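Colleague: structural data only, the sequence is not supplied:
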């Protein structure tokens, strides 16, 4: 005989409270294990495919580890130093960009931007503020990241945890399945499959879309000759999980930088006035890169990699990231996506149960 519903709810409520308290107090301690588990979850389908191709589990994990080490070394040697350098250079160049904007507006609208006007003074102070606060922001982010993700965690603990969890992933899921309440095992399995499908669509599918588009934007913008193309591509790819926002924000930032870089100007060199023509072709190429990226995302990448329905609304996802990030820090942001997926799946299941109940249909049972 099953336990009463009220008693079951009490036990599950206590378990949830214990989980949240442990997350609150052990956030920094469990961080490498959460990261390792997330990496193992993302790589498990690749290991399964290698096993179906004839490799053993150990050989599959060894192949994945070697490829991951190669990619990590490549990023450390090539991409990350350039990314940091372009970020610092963009912050240092921001005052100059605003000076050009102020000078251009002064040439075209002199009556609006005299030396005593509020707009002129505001534009003058924006560049100085960005240069002063931008450096502090970058230093704060770097110092916080180093305090949270120290070198030992990044290089040793997380990869080791990920490798061991990837080796034992099937065994762990089987053990968890054995511990499910027998009266609700089929319902929990169905919910688990829905949660896994949602997470697979978002984390694996949408994450791959973000990686592909970020790489495309960065490489294409750098080939187009745009300064800071790598950092713009990184930003655009990072927020691509929000529909249209990544292309819009990245496109506006890239086109704005292209206007500053390729817009015609007048400069006095050794007493001679030199006029630089506006390179409309370069500006159009930068805009076309994001137009093509949006086409690829909507017609090829998202349908193929993500599917028709992710199950996580962007607003709900941002809300979960904000709440868990505020309450539990960086670890909270890591667990926000799976918890949001679980809540969403359980909520949809609850709605379907409600629509099948007498509370919704009434005694007549009519639709």
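Modeller: Alright, I've got the coordinates. Owing to the predicted nature of the structure, the values given are computational and were not obtained by experimental measurement.

Colleague: from here on, contacts and neighbour counts on C-alpha atoms
Modeller: Noted.

Colleague: okay, and residue 310 sits in which element?
Modeller: Taking DSSP states H and E as the definition, residue 310 sits outside all helices and strands.

Colleague: second one coming, line it up with the first:
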């Protein structure tokens, strides 16, 4: 056993390129783990820079300079984003306030339905179980209310942070796009001379990250807009707010779709009860989720997501626990990075293997 471990260690870590790749990954993960809060504006800027690199490159191919292309794309993107936020945020805020106002009535209606379960399912559900579950829900709601109160008290700090993001992030995105070559050259100087393996993994991941961010933004937009249109067509209350929740739920593969189903079902149940309208709503919502998972995701991420769903869920839980929101957002690229590193690592032959095979 120990002899096999010694041979494995000698084969894999005797190559200086493998050691360099391992150290680079270790330093990167440790930096994100310890400095993720401080680096949050940088991570946001990198995500937007990857998103806008494609239109900037297309304008450069049409003959425009890098500076002009970056200026046009960044200004256009910021203008569209500001106009969208001016319409979406006030309406979503108004619907959210109405939802909080109606929440006690929705909870009371839920109690009524739950208390009817022992009669509908005799022998399977007891009244004591229902009361215990309602007590747990009350505790959760009270904890959520305290959390919302603490968040409102810290709103001034959040407002200052938001203002910093609104100024700092566009500036960083602009210079990341305009000075891409200079920044890349400067980073390469810090890499070791033996960096062929690092370059191989980086080129593979650079394309995957760009495709993933662009595809994920398109998926959020398409799913959110389609959900809002369907909810509005049915006349569902809080249609914009729920549509936004469904759109952003795609950030968490599989888990997000399951979690966001609860508020959609509760609002529909509160508005219509167990009626045909409620059934049609849930059927349409199920069609949206099915089209997203079976048509849109394979179309947008055919070159990125080559992972089993079990590995994706494990990656979401693992990297989300380590890095928070950004770990969830980049869970699939990080899992792909682990896979690409393992593939590149396994193809390297150490000196012991070379001697034995020769």
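Modeller: Ah, there it is. If you're wondering where the values come from, they're calculated on a predicted model, not measured in any experiment.

Colleague: and residue 198 of the first structure, what's its match in the second structure?
Modeller: Applying TM-score structural alignment, one finds that residue 198 of the first structure aligns to residue 208 in the second structure.

Colleague: over to residue 96 of the first structure?
Modeller: Aligned by TM-score structural alignment, residue 96 of the first structure pairs with residue 105 of the second structure.

Colleague: show me what the helix or strand encompassing its match is packed up against.
Modeller: Per DSSP H and E, residue 105 of the second structure falls inside helix 66-115. For helix 66-115 of the second structure, the elements it packs on are helix 40-61, helix 127-153, helix 155-178, helix 239-248, helix 255-272, judged by 3 or more C-alpha pairs under 8 Å, 6 or more residues apart in numbering; DSSP states H and E.

Colleague: mean per-residue distance, the helix or strand just after that helix to the first structure?
Modeller: Downstream of helix 66-115 of the second structure, the first helix or strand assigned by DSSP H and E is helix 117-120. Helix 117-120 of the second structure: mean distance to aligned residues in the first structure after superposition is 6.8 Å, counting by mean C-alpha distance after the TM-score superposition for the first structure.

Colleague: what of stretch 66-76 of the second structure?
Modeller: Per aligned residue, stretch 66-76 of the second structure averages 2.0 Å (mean C-alpha distance after the TM-score superposition for the first structure).

Colleague: contacting residues around that stretch?
Modeller: Applying C-alpha atoms under 8 Å, 6 or more residues apart in numbering, the external contacts of stretch 66-76 of the second structure come out as 52, 55-57, 59-60, 170, 173-174, 177-178.

Colleague: try 7 Å this time
Modeller: Contacting residues not belonging to stretch 66-76 of the second structure are listed as 55-56, 59-60, 174, 177-178 [C-alpha atoms under 7 Å, 6 or more residues apart in numbering].

Colleague: residues near the corresponding residue of the first structure for residue 87 of the second structure, how many?
Modeller: Alignment note (TM-score structural alignment): residue 87 of the second structure maps to residue 78 of the first structure. Residue 78 of the first structure has 10 neighbours, counted by other C-alpha atoms under 10 Å.

Colleague: tell me how far residue 78 of the first structure lies from residue 218 of the first structure.
Modeller: Applying C-alpha to C-alpha, to the nearest Å, the value for residue 78 of the first structure to residue 218 of the first structure is 13 Å.

Colleague: likewise residue 124 of the first structure?
Modeller: For residue 124 of the first structure, the distance to residue 218 of the first structure - C-alpha to C-alpha - is 30 Å.

Colleague: the more surrounded of those two?
Modeller: Taking neighbours as other C-alpha under 10 Å, residue 124 of the first structure and residue 218 compare with residue 218 leading, 22 against 16.

Colleague: where's the residue mapped onto residue 58 of the first structure from the second structure relative to residue 134 of the second structure, distance?
Modeller: Under the alignment by TM-score structural alignment, residue 58 of the first structure pairs with residue 67 in the second structure. From residue 67 of the second structure over to residue 134 of the second structure the distance is 60 Å, taken as C-alpha to C-alpha.

Colleague: no further questions, thank you.
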